[in-house]
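J.: show me the folded form of this:
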Amino acid sequence: METSSITYHKIIRVGADGAKEVEDCLAIEEPLEIQLAFMASGKRQGKSISVTMRTPGNDPELAAGFLFTEGIIRSKSEIAGIRHSVLDENRVLVTCADGFEPLLGSLERNFYTTSSCGVCGKASIDAIRTRSAFTAGEDQLVVEKSIVQQLADQIGRHQQVFESTGGLHASALFDLNGHFLMLREDVGRHNALDKLIGAALLADNLPLSQHVLLLSGRASFELIQKAAMAGIRIVAAIGAPSSLAVQLAGESGITLAGFVKKDKFNIYTGQHRIRSI
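T.: Predicted coordinates for the structure are as follows:
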């Protein structure tokens, strides 16, 4: 567990046996400013892209994932480096590769993003529909029903900070046989997924078309959009999907399952990829 992800606070715990002072474990929430440096018209340019409320940890992955899922960058090769500010650990600078100018016209959002809403400030629904670099086509992806039912138990075993605080969202990646591959946590559900996708981007593992994504909570429009950007074709959520999430999943050729539990789950789109139903 990253010690920077949690803090401790004295509280009064009230129960049937009365009230007592105890020390509670809290998930840290702090702002992260993502800055971009690039060459344009022969001059070095710098731009503040976003400020998001996040749980510290995996910040370079978060920055890379955010830039990728927003359509500002398309590949790892467009990034020359990512580093924290020497003066402020809540600022991270992404330097673009020589000869690459980022697609800033695709970013139509306010610079402030809360931990609960990743698309606050978007100009319109059309602006949110960032075009994926990985076009959905015919595939033979199939996952067993029993594997989907096992995912919820698996994510619980790997959510280390959630186990301590109860206050974080998670995004986890599995192969088609249900083997756990990677998990990222954050106070913001969109940040957790950006960290996961950013890790895959920096490891040159995109697209994630042969994987299953599990969301620890509900499936929102933006999370499905981010999954589509990463080429993910199967998404399962422990919570409910929104109507726009279901619509986008259908349009993007994504299999979307919700309310995933040991004994049951709902399939909203792409039922052909779930076997034994």
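J.: rest of the way, CA atoms for contacts and neighbours
T.: Noted.
J.: strands of the stretch 151-277 of the chain, start to end?
T.: 169-175, 180-186, 211-215, 234-237, 255-258, 266-269, 274-275 (DSSP state E, counting those that start in this stretch).
J.: quick one: contacts of the shortest one?
T.: By Cα atoms under 8 Å, 6 or more residues apart in numbering, the residues outside strand 274-275 that reach it are 142-145.
J.: also the first one?
T.: Contacts of strand 169-175 with the rest of the structure, by Cα under 8 Å, 6+ apart, involve 155, 159, 162, 180-189, 192-193, 196, 210-217.
J.: distance of residue 227 from residue 245?
T.: 11 Å (Cα to Cα, to the nearest Å).
J.: buried subset of the contacts of strand 274-275, written for PyMOL?
T.: Provided next is the PyMOL selection string for whichever of those are buried by 16 or more other Cα atoms under 10 Å:
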select buried, resi 143+145
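J.: for the residue nearest the centre of the chain, which non-adjacent residue is spatially closest?
T.: Central residue of the chain (Cα atoms, centre = their mean): residue 193, 1.0 Å from the mean position. Spatially, and ignoring its direct neighbours in sequence, residue 193 is nearest to residue 171 (5.4 Å; Cα to Cα, 6 or more residues apart in numbering).
J.: compare with the first, here's sequence two:
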Amino acid sequence: MRGARQVPRRAWRGGNWQDGDRALPEEVAVAFTYDGAAHAVMMATPDDLRDFAIGFSLTEGILTHADEVDALEIVPLPAGIDLRFWLRSDRGEALAARRRRLAGPVGCGMCGLETLAQTQRAVPRVGPGIELLPGQVQEALAALPPSQALNTETHAVHAAAFWHPARGLVALREDVGRHNALDKLAGALAARALPAAEGMVIMTSRISVELVQKAAMLGAPLLAGISAPTTLALEVAEAAGITVLGICRRDGFEVFTHPHRVREEAPA
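T.: Here you go, the predicted structure:
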């Protein structure tokens, strides 16, 4: 399925009515089924689904490596799409021991959790990672808009991107949900064996707590967003050792946690 579809609309522009079409993002129910048992249903854009499947499983701790999947089927159904996993026996047993159910609408990466305690899940502390100059951060941010093909078409989706200091923008994924976009990016990095520790993850959204949690699961030391972070996101980032950059715009950005990874510019 494509990520967008043309729909008819009537627009009021310049004092006149105009009939025509507009591209809008697709949004469908995507179910995650592991070893025959339902686990989660997310509303998502139905492209890059293999990346979504693997990335979600990694950032939620269901998998520790992509090779723990024996088989993965993407099954279109009348009500949506079912991502059907068959896990290696040890991973299947581990999942069965801690199974939970989720039902996550767009924009919410935690809806459907059974207890308040589940919102405070422990996340690993990231490694030292890399250090960047402010000019490199600006270079990374400038690379995003030309690469956001689906957003250029629809003006209605988020992006998650990975920028490497030696290779530039090496991966970008889009979705109606910001956490879905990050999961898709996680899957893309896993498919290409690109360590998140070697670059910076950039979100075209605010930095919320579930994005920090997923970044920690990836081992990403730098997480940037075009909007401000939440206070809880910063608390988790501080504990996880993640450098959070927010309000990332053409004229600059703000660093909220672990500022040592963004160095002063070298003297001219």
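J.: re earlier: can I get the contacts of strand 274-275 of structure 1 in TSV with distance to residue 272 of structure 1 and secondary structure?
T.: TSV is the format used below for those (distance: Cα to Cα, whole Å; DSSP: H, G, I helix; E, B strand; the rest coil):
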residue	distance to residue 272 of structure 1	secondary structure
142	8	coil
143	10	strand
144	11	strand
145	11	helix
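J.: identify the farthest-apart pair in the contacts of strand 274-275 of structure 1.
T.: 142 and 145 (9.5 Å; Cα to Cα).
J.: related to what we said a few turns ago, okay, residue 227 and residue 245 of structure 1: which has more neighbours?
T.: Between residue 227 of structure 1 and residue 245, counting by other Cα atoms under 10 Å, residue 227 is the more crowded of the two (26 against 21).
J.: measure whatever residue of structure 1 lines up with residue 247 of structure 2 to residue 267 of structure 1 for me?
T.: With the correspondence set by TM-score structural alignment, residue 247 of structure 2 lines up against residue 259 in structure 1. Distance, residue 259 of structure 1 to residue 267 of structure 1, by Cα to Cα: 9 Å.
J.: who has more neighbours, these two?
T.: More crowded of residue 259 of structure 1 and residue 267, by other Cα under 10 Å: residue 259, with 20 against 16.
J.: contacts only, for that one.
T.: 237-240, 265-266.
J.: selecting buried members of those in PyMOL, what would you type?
T.: Selection command for PyMOL covering only the buried members of the contacts of residue 259 of structure 1, criterion 16+ other Cα under 10 Å:
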select buried, resi 237+238+239+240+265
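J.: skipping its backbone neighbours, what lies nearest the aligned residue in structure 1 for residue 199 of structure 2 in space?
T.: Aligning on TM-score structural alignment places residue 199 of structure 2 opposite residue 211 in structure 1. Excluding the flanking residues, the one nearest residue 211 of structure 1 by Cα to Cα, 6+ apart is residue 175, at 4.7 Å.
J.: my guess is residue 209 of structure 1 meets residue 233, correct?
T.: Yes: assessed by Cα atoms under 8 Å, residue 209 of structure 1 is found in contact with residue 233 at 5.7 Å.
J.: of the two, which one has the most company?
T.: residue 233 (26 against 19).
J.: translate that one into the numbering of structure 2.
T.: So residue 233 of structure 1 corresponds to residue 221, using TM-score structural alignment.
J.: what residues sit buried inside stretch 232-248 of structure 2?
T.: Going by 16+ other Cα under 10 Å, stretch 232-248 of structure 2 has these buried residues: 233-234, 236-238, 240-248.
J.: with stretch 269-277 of structure 1 instead?
T.: Result for stretch 269-277 of structure 1 [16+ other Cα under 10 Å]: buried residues 269-270, 273-274.
J.: now that stretch, how far from the centre of its chain.
T.: 24 Å (Cα atoms, centre = their mean, to the nearest Å).
J.: for the residue lying closest to residue 10 of structure 1 once chain neighbours are set aside, pull up the helix or strand it's in.
T.: Nearest residue to residue 10 of structure 1, sequence neighbours excluded (Cα to Cα, 6+ apart): residue 23, at 4.4 Å. Assignment of secondary structure by DSSP states H and E places residue 23 of structure 1 within strand 18-27.
J.: what's the matching range in structure 2 for that strand?
T.: Under TM-score structural alignment, the match for strand 18-27 of structure 1 is residues 16-25.
J.: tell me the secondary structure at residue 34 of structure 1.
T.: What DSSP: H, G, I helix; E, B strand; the rest coil gives for residue 34 of structure 1 is strand.
J.: what's the local residue count around it?
T.: 25.
J.: distance check, it against residue 220 of structure 1.
T.: 23 Å.
J.: and for residue 135 of structure 1?
T.: 21 Å.
J.: picking that back up, gap between the match of residue 233 of structure 1 and residue 39 of structure 2?
T.: Noted for residue 221 of structure 2: a distance of 29 Å to residue 39 of structure 2, by Cα to Cα.
J.: and residue 15 of structure 2, by the same measure?
T.: On the measure of Cα to Cα, residue 15 of structure 2 and residue 39 of structure 2 end up 51 Å apart.
J.: neighbour-wise, which of these two wins?
T.: Per other Cα under 10 Å, whichever of residue 15 of structure 2 and residue 39 has more neighbours is residue 39, with 16 against 6.
J.: any idea what the more buried one aligns with in structure 1?
T.: Match for residue 39 of structure 2 (TM-score structural alignment): residue 49.
J.: structure 2: matching residues for stretch 59-72 of structure 1?
T.: By TM-score structural alignment, stretch 59-72 of structure 1 lines up with residues 49-62 in structure 2.
J.: what does the matching stretch rub up against?
T.: In contact with stretch 49-62 of structure 2 (Cα under 8 Å, 6+ apart) are residues 32, 63-66, 74, 83, 91, 95, 180-188, 190-191, 213-215, 217-218.
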